[in-house]
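need a structure here:
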Amino acid sequence: MKLDIKRIRKEKGISQEELAEKSGVSRPTISNLENNPDAVTTTDTLQKIALALDVKVSDFLSP
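You can find the predicted model right below:
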């Protein structure tokens, strides 16, 4: 499965910097997750990003 964070972030009209600020996850980490959909990360990181975007973690998963 691949992560599709970028699509959701753009739909919400939020920059990487804004998402980093809201989620407490560094902008380089967000950039890495967006540009490397096969990147490995922790559930905690995904939960922080999902909370900041007001979505479920499962919304990030694309086949």
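
make it CA atoms for all contacts and neighbour counts henceforth
Will do.

buried stuff in the lengthiest helix in the chain?
Scanning the chain for the longest helix, with DSSP state H as the assignment, gives helix 43-53. Buried residues in helix 43-53, counting neighbours by 16 or more other Cα atoms under 10 Å, are found at Thr45, Leu46, Gln47, Lys48, Ile49, Ala50, Ala52, Leu53.

got it, and stretch 12-24?
Gln16, Leu19, Ala20, Ser23.

ok, now which ones touch the third one?
Right, Ala20. Contacts for Ala20 (Cα atoms under 8 Å, 6 or more residues apart in numbering) come out as Ser26, Arg27, Ile30.

Please give the structure of this sequence too, so both can be compared:
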Amino acid sequence: MDNINLKFGKKLRQLRTERNMTQEELAEKSGIDYKYLQKLEGQSPSSPTLSTLEKLAVGLDITIIQLLSDIQ
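Below is the predicted model of the structure:
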């Protein structure tokens, strides 16, 4: 499970940086805690809930499918 969480964290960071957003900006736009976003992108990430995935997708202006694509 940790491997997929690390892959998700890398994908999340990539999508955020492609949009020139800081972690603070994405956290605010997504309505999630900044520290939790740091953890999702960090070296020991947790598994986000479906609700959190939806919030992140909205914050990044993409679909959940796009957020999760290429993570295997």
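
one step back: would you mind giving the contacts of Ala20 of structure 1 as CSV with neighbour count and secondary structure added?
Shown next, in CSV, are these (neighbours: other Cα atoms under 10 Å; DSSP: H, G, I helix; E, B strand; the rest coil):
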residue, neighbour count, secondary structure
Ser26, 15, coil
Arg27, 17, helix
Ile30, 21, helix
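
from the residues you listed, which is closest to Lys10 of structure 1?
If you rank those by distance to Lys10 of structure 1 using Cα to Cα, Ile30 comes first, at 12.8 Å.

and the counterpart of the closest one in structure 2, what is it in contact with?
Correspondence of Ile30 of structure 1 to structure 2, assessed by TM-score structural alignment: Leu37. Neighbouring residues of Leu37 of structure 2 by Cα under 8 Å, 6+ apart: Gln23, Ala27.

And for Leu12 of structure 2?
Listed by Cα under 8 Å, 6+ apart, the contact partners of Leu12 of structure 2 are Glu41, Leu67.

all helices for structure 1, in order.
Under DSSP H, structure 1 gives helices at 5-11, 16-23, 27-35, 43-53.
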